[in-house]
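>>> this one's structure only:
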């Protein structure tokens, strides 16, 4: 059986049954119940993991949900910590009861279908369906104990530490005596300030759900540590060092490339990219290929894509690939696209970065990890949602120049591009990070952990 995507009502897609040999093997493997926060940047990495596990012979049920709807009020909240607080209170915390109920129903359905089947729950961190069960919420029917759980964290690690400032501040780590004093003061200020209200909201929700105890750890720490094992999907060099990291949190490495669909239709101009890639390095006429993207949610192209095109418009040694991120999207009709720029409404990152020399991004975590697995250095500019932390980590890892703004000028972008292309240390670091993540072998690490928690081992 392949991935089942649906809701707990039972409308799951099924494929033809496996052969007898395969079926016998799968009976020895645990059934995997998976879910993710209903945002593309959270769901797609979890689906990537699920598909690889199916290839390894696991049966996977993947629970989906309706994507968060736009909040008009959200756009009025200043970017940075205030908007992060809003997202937690208005989007993530209210989702806990329904996600918990859906997961309970699905697990009960699984138990009714096969009472003896071993089950392991694998979910993306902020899907939050597992959270309440770890604090005493009534178990699903048919279970004496909640199944073993594995978390997948696909955003910068928000674990608090004596060595780091609070998540959302964008400040670099500092483990010196003075730095730890700074971190202690800032973390305490957050706990006793904005987060005090959020913790109270969370506790009311958990109490209403019948939980028998409350988290003693800080908000994000409680979420992360609610799993038996939490995998951060990057290598250690892409994160801040923490001397007090919880023992359940481990690094699995970035997800490898999914591979390009053999039926993918390349843009008509792609032959120019291939011809350029075939030229020897340093040869006359070879150009730098520079994709620029804002992800799938940020479609105000005036923020980054258009300034990047303008910044590089007069360079005859560059090909810009502007990836708009949404099928059918286009740049404003009155914006003049220069001859050195190719525009694609939608282009998978692994295609866009296949022959890239530099990647200009607004700091999504997925874009950063794709830059790493393709060994492409970056210029990053983004401070919304978790992007202030993504861009800070890209800079800390030596992968990128961080412009530290949501709306960089063309002059800032041009200078940053020159800095990355003119200094080989950025490319060298990108290659080193690519190898580090490849050697970890993310899929193998996750599979081994599943089997550790399985009676089938």
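Okay, I see it. Everything numeric in this text was worked out from a predicted model, so none of it was measured.
>>> going forward, measure contacts between C-alpha atoms and count neighbours the same way
OK.
>>> Can you give me the neighbour number for residue 225?
Residues contacting residue 225 under the criterion other CA atoms under 10 Å number 21.
>>> Quick check, it in contact with residue 248.
Yes - with contacts counted by CA atoms under 8 Å, residue 225 reaches residue 248, the gap being 6.7 Å.
>>> which secondary structure elements does the helix or strand hosting residue 445 contact?
Assignment of secondary structure by DSSP states H and E places residue 445 within helix 442-452. In terms of contacts (3 or more CA pairs under 8 Å, 6 or more residues apart in numbering; DSSP states H and E), helix 442-452 is packed against helix 40-55.
>>> Next, the residues that contact stretch 55-70 from outside, please.
Residues outside stretch 55-70 that contact it (CA atoms under 8 Å, 6 or more residues apart in numbering): 1-8, 22, 25-26, 29-39, 47, 50, 53-54, 91.
>>> among the residues you listed, which are in helices?
22, 25, 26, 47, 50, 53, 54 (DSSP state H).
>>> Identify, from these, the entry nearest to residue 349.
Relative to residue 349, the closest of the ones in helices among the contacts of stretch 55-70 is residue 47; by CA to CA it sits at 16.2 Å.
>>> Relative to residue 203, how far out is the closest residue to the closest one other than its chain neighbours?
On the basis of CA to CA, 6 or more residues apart in numbering, the spatially nearest residue to residue 47 that is not a chain neighbour turns out to be residue 62, at 7.9 Å. Per CA to CA, to the nearest Å, residue 62 is found 28 Å from residue 203.
>>> More neighbours: which of those two?
It is residue 62, of residue 62 and residue 203, that has more neighbours when counted by other CA under 10 Å, with 24 against 16.
>>> Got another one to weigh against that:
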């Protein structure tokens, strides 16, 4: 038996892929502790894990970020990005205090959310004085930050170098603060960018297919990368089928559109333009609002709407998924061989859109929103070119033949010969 500590930010898109690992580890007889926010403690306790709350000053409610994070309301664009990233760094000492209390009880392996920045402090400690630390790759692997598709073009390489330099300049005050925090807490001086810390871990468990992640130079990412595929499930036990479910009878292509579980305050960014743009197209549009206000006076007759739907039932009957680029949702679609229109520019969504285009599984558009005309053109492009579906199905096959959950557990907690 191993003792495993899981550190995960209290956000649905982070908890969703982590919970199946916790369940499998407990089922295999390992002792599992989880540090997360108050909203998700019961999720892990119900799986048999010991739970520890984040300190209140660094906890938040992912369904009400502006209300639960003081100073966030009213910010947008680069100011919001800087605020959120700074908040991650400010949480480091509070997170580390709880982590170290648990490590003192005896921990063999730490599984750490890449945005749980106490992970940076852990991996910079001498290996002999800390447990094995594995990064949970339910975000696109960004190291070296920001990551770009491979290219042989000198012009593109020069452009990428310029963008990387600008990104590092934007991050400079945040990086300095994180490095100062590491030095204060551990005595270690480092030039590591805080969001690159998974590259220095003992391994990255990346929740995707081999065909959806860029090849890496070991000099940039010395940590072993284990491509384990998506683990999140979404079944009828969580979300019931709506009364109109039988309309998905295969007589028309099904286009699913979603803005994910968080970015639903303004469904005019993607849902409304897609619904409007496809109103006269012979498809059935299935939209999930995740509780957000749709804001349309009238729905076209080819549209069906629900707050949530069970993806393991919906995705097998979809022909295209239009998404704002959540990494988990995109990989869930790829598990079922569904090609994508990916539209996003905030957080990591620009990087997910780039991977969608690079991997050939759909159309990636690095914008915050689309016009109805552009949405229609993108969907018709994917529907009209079977190469996108073939490529998505190739990645589905990679996921299907990838490691099982039991094999991932064995990777996390390898058995040792007692002799």
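Looks like it arrived, so ask away. Everything numeric here is computed off the predicted structure, so don't read it as measured data.
>>> Give the helix, strand or coil label for residue 342 of structure 1.
Classification of residue 342 of structure 1 into helix, strand or coil gives strand, according to DSSP: H, G, I helix; E, B strand; the rest coil.
>>> typo on my end, residue 34 of structure 2
Reducing the assignment to helix, strand or coil with three-state DSSP, the entry for residue 34 of structure 2 is strand.
>>> how big is the offset of the helix holding residue 445 of structure 1 relative to structure 2?
Mean deviation of helix 442-452 of structure 1 from its aligned counterpart in structure 2 after superposition (mean CA distance after the TM-score superposition for structure 1): 3.1 Å.
>>> Show me which residues of that helix are buried.
Going by neighbour count (16 or more other CA atoms under 10 Å), the buried part of helix 442-452 of structure 1 is 442, 443, 446, 450.
>>> which residues touch the second one?
Put plainly, it is residue 443 of structure 1. Contacts of residue 443 of structure 1 (CA under 8 Å, 6+ apart): 49, 52, 53, 255.
>>> rerun at 10 Å
For residue 443 of structure 1, the contacting residues are 48, 49, 50, 52, 53, 56, 252, 253, 254, 255, 256, taking CA atoms under 10 Å, 6 or more residues apart in numbering as the criterion.
>>> Could you do the first one as well?
Contacts were defined as CA under 10 Å, 6+ apart; by that measure residue 442 of structure 1 touches 49, 231, 232, 233, 234, 235, 251, 252, 253, 254, 255, 256.
>>> change it to 7 Å
252, 253, 254, 255 (CA atoms under 7 Å, 6 or more residues apart in numbering).
>>> so can I have CSV of the residues you listed showing neighbour count and secondary structure?
Converted to CSV, the contacts of residue 442 of structure 1 look like this (neighbours: other CA atoms under 10 Å; DSSP: H, G, I helix; E, B strand; the rest coil):
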residue, neighbour count, secondary structure
252, 23, coil
253, 27, coil
254, 28, coil
255, 23, coil
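>>> ok, which stretches of the stretch 51-200 of structure 1 are strands?
Counting by DSSP state E, counting those that start in this stretch, the stretch 51-200 of structure 1 has these strands, from start to end: 59-63, 119-124, 148-153.
>>> could you dump those to CSV with distance to residue 189 of structure 1?
Compiled in CSV, those are given as follows (distance: least, CA to CA, whole Å):
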stretch, distance to residue 189 of structure 1
strand 59-63, 37
strand 119-124, 28
strand 148-153, 25
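>>> about what we covered before: can you tell me how far the equivalent of the residue nearest to residue 47 of structure 1 over in structure 2 is from residue 65 of structure 2?
Taking TM-score structural alignment for the superposition, residue 62 of structure 1 sits opposite residue 34 in structure 2. Look at residue 34 of structure 2 and residue 65 of structure 2: by CA to CA, they are 22 Å apart.
>>> aligned partner of residue 421 of structure 1 in structure 2?
With the correspondence set by TM-score structural alignment, residue 421 of structure 1 lines up against residue 383 in structure 2.
>>> you'd agree that match is in a strand?
No - the secondary structure assignment for residue 383 of structure 2 gives helix rather than a strand, going by three-state DSSP.
>>> neighbours around it, how many?
19.
>>> Please apply the same query to residue 158 of structure 2.
A count of neighbours around residue 158 of structure 2, defined by other CA under 10 Å, yields 11.
>>> Could you do residue 250 of structure 2 as well?
Other residues within reach of residue 250 of structure 2, judged by other CA under 10 Å, total 12.
>>> Once you drop chain neighbours, what's closest to it?
residue 317 (7.5 Å).
>>> how about the one you found, what's its partner in structure 1?
In the superposition onto structure 1, residue 317 of structure 2 corresponds to residue 355 when matched by TM-score structural alignment.
>>> where does its match land in three-state SS?
At residue 355 of structure 1 the chain is in coil, as set by three-state DSSP.
>>> for the aligned residue in structure 1 for residue 243 of structure 2, helix, strand, or coil?
In structure 1, the residue paired with residue 243 of structure 2 is residue 268, using TM-score structural alignment. Three-state call for residue 268 of structure 1 (three-state DSSP): coil.
>>> roughly how far apart are residue 268 of structure 1 and residue 274 of structure 1?
Per CA to CA, residue 268 of structure 1 is found 12 Å from residue 274 of structure 1.
>>> now swap in residue 439 of structure 1 and tell me
Here the criterion is CA to CA. By it, residue 439 of structure 1 lies 28 Å from residue 274 of structure 1.
>>> Also residue 29 of structure 1?
When distances are taken as CA to CA, residue 29 of structure 1 and residue 274 of structure 1 turn out to be 43 Å apart.
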